[in-house]
Every structure is written in C-alpha cells, then in structure tokens.
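[1] just a sequence and a predicted model for now, questions to come.
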Amino acid sequence: MVKMVVIPLFFIAALLICSPSSHAADFCVGDLKGPTSPAGYSCKDPAKVTVDDFVYSGLAAVGNTTNLIKASVAPAFAAQFPGLNGLGISVARLDLAPGGVIPFHTHPAGNEVLTVLQGVICAGFVDTANKVYLKTLKKGDIMIFPTGLLHFQVNGGGSLATAIVSFSSSQPGLQILDYVLFANDLPSLLVEKTTFLDDAQVKKLKGALGGTN
C-alpha cells in the first residue's frame, strides 16, 4: 500500500517540476515598441507592468458594418491587448448587419470558438476531405473551427447578429480567400486559370476588392 501511494506522489512532483507553471516569469506583457516574431512580442519591463495591461475595453461598442461585407471584426490580439502576449489566447468581437458576411477565410495559427450573443448566424467550415460542416446558430450557441480550415459566417436573420470569437493563439493570423484571389496584383489570366472563372468575372471582382492587373 505504501508503494502505491509513493509512486503517484513521485510522478506528481515530477510533473510539477517540469510544468510550464514553474517558469520564473508569471507573464510576458507584450512590448509593442519592441521587435516581434512568430512567437510574439518581447516582454515589457515587469517594473512597468500595471493592471491596465490585463484589461481591454475595445469590444464594448457595436462595430461599423457600413462596408462591402456589412460586417465588423474588432480584434483583441496581442497587438491590441498586450497582456495576452505569450498566453496562447485571444478574442474578437464580430458584428454582422442583415445581409452581412465574413467570407471564407482561415486562421493559420489558431483554433477558433464562436459564441453567439444575439441574432442568428449561419456558420460552417470545410475539412480537407471537402466535407461541409454547416449550422444555423442562435443566441448562446457555440461552434468551433479547427486551425487552418476554410470557414465563414453569414447573418442568418433580419437583425444585427453579434458574437464573441476566441482563439487558441494571441496571434491567430487571418487570410481571406476572396482577398487572396482578387485584392492583389496577381495577373487576371492566372486567376482565371486557377479558379475557372471567366475574364469578365475576375476583373469585376478585382475592381470590387481593389485588385489590379
């Protein structure tokens, strides 16, 4: 009986010693004036850290949805909320006016969790086998979008829809498919050949999204 108790205690102690929580620093508030890397910002001098580094109020207001996609995303990533730096988490506010859409996009560096606060949102993603996962979400519903998979959100009702989006990274990254294809100087001929769209449609989309060539 004694051996059965001692052995688990030994492993628990070993795990505690090797755990990330044993690191000397409790946090690494981002120094936004310093260099950054894929790992995040360098740490702010601990002597200059205050409680305000761990509080962010930028998600309180409804976003401006008077734009092409009738949507607004207000991020609270490390660049806006330095206290998140190095913690592997971040959040954003999503507002979708009636008819609003967040086009197909990916986050290459983090999983996403969407929580609907009001309204109706039709959301979905496509896996690498091209299987579609689609759901109409209402207030209180939560949906996850795995790292790197194309996904979207559309207002599914006649009123403003709002959600809080959480990520498993303080810098999840963002790549919107429509902008990748039509908001740059990639030659139209190449876009046409790789998307099977005709010349008129490609040029129309480039014009709408600010692309050239």
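    In hand now; what should we look at?

[2] C-alpha only now, for contacts and for neighbours.
    Noted.

[3] biggest helix in the chain by residues?
    What stands out as the longest helix in the chain, according to DSSP state H, is helix 2-18.

[4] contacts for the next helix or strand after that helix next, please.
    Toward the C-terminal end, the helix or strand that comes next after helix 2-18 (DSSP states H and E) is strand 36-37. Strand 36-37 is contacted from outside by Ser42, using CA atoms under 8 Å, 6 or more residues apart in numbering.

[5] ok now strand 36-37, how far from the chain's centre?
    18 Å (CA atoms, centre = their mean, to the nearest Å).

[6] which strands and helices sit next to the helix or strand just after it?
    Later in the chain than strand 36-37, the nearest helix or strand by DSSP H and E is strand 40-41. In terms of contacts (3 or more CA pairs under 8 Å, 6 or more residues apart in numbering; DSSP states H and E), strand 40-41 is not packed against any helix or strand.

[7] what does the very next helix or strand once past strand 40-41 rub up against?
    Next in sequence after strand 40-41, counting helices and strands by DSSP H and E, comes strand 71-76. By CA under 8 Å, 6+ apart, the residues outside strand 71-76 that reach it are 56, 58-59, 63-65, 90-97, 100-102.

[8] and the residues you listed, which of them are buried?
    59, 63, 65, 90-97, 100-102 (16 or more other CA atoms under 10 Å).

[9] run a quick neighbour tally on Leu9.
    Using other CA atoms under 10 Å, Leu9 has 12 neighbouring residues.

[10] for it, give its distance to Tyr41.
    37 Å (CA to CA, to the nearest Å).

[11] what do you get for Gln175?
    With distances taken as CA to CA, Gln175 is found 21 Å from Tyr41.

[12] of those two, who's got more company?
    Applying other CA under 10 Å to Gln175 and Tyr41 shows that Tyr41 carries more neighbours, namely 21 against 14.

[13] and the more buried one, how far from Pro146?
    According to CA to CA, Tyr41 stands 25 Å off from Pro146.

[14] could you do Ser169 as well?
    Counting by CA to CA, the gap from Ser169 to Pro146 is 12 Å.

[15] who touches both of these two?
    Shared between the contact lists of Ser169 and Pro146 (criterion: CA under 8 Å, 6+ apart) are residues 110-111.

[16] below is an additional structure, to be compared with the one above:
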Amino acid sequence: MVSVLVNGRVCKDPKLVEANDFFFSGLHLAGNTSNAVGSRVTPVGVAQIGGLNALGITAARIDFAAWGLNPPHTHPRATEILTVLEGSLKVGFVTSNTENRLITKVLQKGDVFVFPVGLVHFQQNVGNGNAVALVALSSQNPGVITIANAVFGSNPDIPADILAKAFQVDTNAIYSLQSKF
C-alpha cells in the first residue's frame, strides 16, 4: 500500500475513514490563560482532525483572562472570522502599509468580526471577567506570525542596531525587549 500525501499529510484510504477522522472534543475546555499575555489559543486544525486535510478550513477557541490579550499577529494564508461567546473584546486590524489605518471595534457576546487575510490584527478582553471567542480560518494551514515574538524573539536575534534603527529607539531598548522573548 502506497501512502499518498496531500498538503504534507497522509491521505487516508476513503474505505477506511471513520467518524473519529472528522471529530475533535475539547473546545468546551477553558484554556490556561496564566501566561504573560493572559490568553490561550486552542487550535482545531488538520493536526487535531485528520479529515480536515484538503478542506481549506481550521478553527480555534481563544480564552482570555481579565484584560488578556491575543497579541498583534497575522495569518499569511487565511482570513479569520471571530465570534464572541462570552465577555467583551476590543478587536482591530491595521490596513496595508500604504495607509496603516487602524480599524477597531468593541464586541459583545454574539458579535462577529472579520480580519482580512494577511493583515496584522489583535483581540483584547476589555472586561474584568473571562472572555471566550471562537474563530474560523479560511485555510487548513493559515500560519501565524506573532509580531513581537517574530521581531524580538527570532533565533538568532535580529541585530539590535537594525531593530533600533527600524523602531527609532536606542539599542538598549532593543536588548531589553529581546530579553523578554
């Protein structure tokens, strides 16, 4: 028997497919938000549901502690649609480099917001209680680039003089930021 790869994943023989190939249990469980940013993303992609392979979608649950943040990030291969299940979230994205305009809104339970493919975006809980959101992404491999982690936590480090010039700050500020990642 020859294994066939699609999108880097083994495609299961359709005659051997079963319900568990299209199933995930766990989105009812709160993610641990006791971290530096106060949020946790629980992904539901092809790694969790093999049957998603080649279907072009993924999902995730995002849990937020009070005032927790899903930091500025981008999905280079997917548009994201977010639904607030509990709490209130301030969400936003920045338009392309030509304008750098911030589009932002405070969402309540049941509200939906769309983040266009590739744009830097964020979500922040603006309440004193926990918040929960469910997201869907238009790719089985949306990718995620968290801006601060990528810039200040690269391995090896981006040279401090380059970042200092780019951010127009002193190199000591860059060293301080890099030490946090």
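    Looks like it arrived, so ask away. Computed from a predicted structure; not experimentally measured.

[17] mind checking the TM-score on these two?
    Once superposed, chain against chain, the TM-score is 0.91 (TM-score structural alignment, normalised by the length of structure 2); 175 aligned residues with a CA RMSD of 1.5 Å.

[18] quick revisit: of the buried ones among the contacts of strand 71-76 of structure 1, which is the nearest to Phe152 of structure 1?
    Ranked by distance to Phe152 of structure 1 (CA to CA), those are led by Ile102 at 5.5 Å.

[19] what's that closest one aligned with over in structure 2?
    Applying TM-score structural alignment, one finds that Ile102 of structure 1 aligns to Asn70 in structure 2.

[20] what sits against that match?
    The contact partners of Asn70 of structure 2, taken as CA under 8 Å, 6+ apart, are 37-40, 64, 122-124.

[21] name the nearest of these relative to Lys180 of structure 2.
    Val37 (12.1 Å).

[22] could you identify the longest helix within structure 2?
    Longest helix in structure 2, counting residues (DSSP H): helix 171-180.

[23] just list what it packs against, helices and strands only.
    If you count contacts as 3+ CA pairs under 8 Å, 6+ apart, helix 171-180 of structure 2 packs onto helix 147-152, helix 160-167.

[24] which outside residues touch the longest one?
    Identification of contacts with helix 160-167 of structure 2 by CA under 8 Å, 6+ apart yields 170-171, 173-175.

[25] redo that, cut-off 10 Å
    Identification of contacts with helix 160-167 of structure 2 by CA atoms under 10 Å, 6 or more residues apart in numbering yields 151-152, 157, 168-175, 177-178.

[26] which element, helix or strand, includes Tyr133 of structure 1?
    Taking DSSP H and E as the definition, Tyr133 of structure 1 sits inside strand 132-137.

[27] in structure 2, what range does that strand match?
    So strand 132-137 of structure 1 sits over residues 102-107 in structure 2, by TM-score structural alignment.

[28] so how much does that stretch differ from structure 1 once superposed?
    The superposed stretch 102-107 of structure 2 is, by mean CA distance after the TM-score superposition for structure 1, a mean 0.6 Å from where its aligned residues fall in structure 1.

[29] so how far is that stretch from its chain's centroid?
    Worked out by CA atoms, centre = their mean, stretch 102-107 of structure 2 lies 17 Å from the chain centre.

[30] and the residue most central in space within structure 2, how far from Asn130 of structure 2?
    The C-alpha lying nearest the average C-alpha coordinate of structure 2 belongs to Val144 (CA atoms, centre = their mean; 5.6 Å). With distances taken as CA to CA, Val144 of structure 2 is found 24 Å from Asn130 of structure 2.

[31] swap in Ile158 of structure 2?
    Noted for Ile158 of structure 2: a distance of 35 Å to Asn130 of structure 2, by CA to CA.

[32] the more surrounded of these two?
    For Ile158 of structure 2 versus Asn130, the count of surrounding residues by other CA under 10 Å is larger for Asn130: 20 against 15.

[33] which one in structure 1 is aligned with that one?
    In structure 1, Asn130 of structure 2 lands on Leu160 (TM-score structural alignment).

[34] and for Gly38 of structure 2?
    If you follow Gly38 of structure 2 across to structure 1 using TM-score structural alignment, you land on Lys70.

[35] for that match, give me its contacts.
    Lys70 of structure 1 touches 64, 95-102, 154-155, counting by CA under 10 Å, 6+ apart.

[36] how about a cut-off of 8 Å?
    Contacts of Lys70 of structure 1 by CA under 8 Å, 6+ apart are 96-101.

[37] over to Val154 of structure 1?
    By CA under 8 Å, 6+ apart, the residues touching Val154 of structure 1 are 96, 99-102, 121-123.

[38] the residues you listed in strands, which ones?
    96, 101-102, 121-123 (DSSP state E).

[39] quick one: which of the residues you listed is nearest Val2 of structure 1?
    Nearest to Val2 of structure 1 among these, with distances taken as CA to CA, is Ala123, at 54.7 Å.

[40] how near is the closest residue to that closest one other than its chain neighbours to Ala161 of structure 1?
    Counting by CA to CA, 6 or more residues apart in numbering, Ala123 of structure 1 lies nearest to Gln153, which is 4.4 Å off, once chain neighbours are set aside. Gln153 of structure 1 sits 10 Å away from Ala161 of structure 1 when distances are taken as CA to CA.
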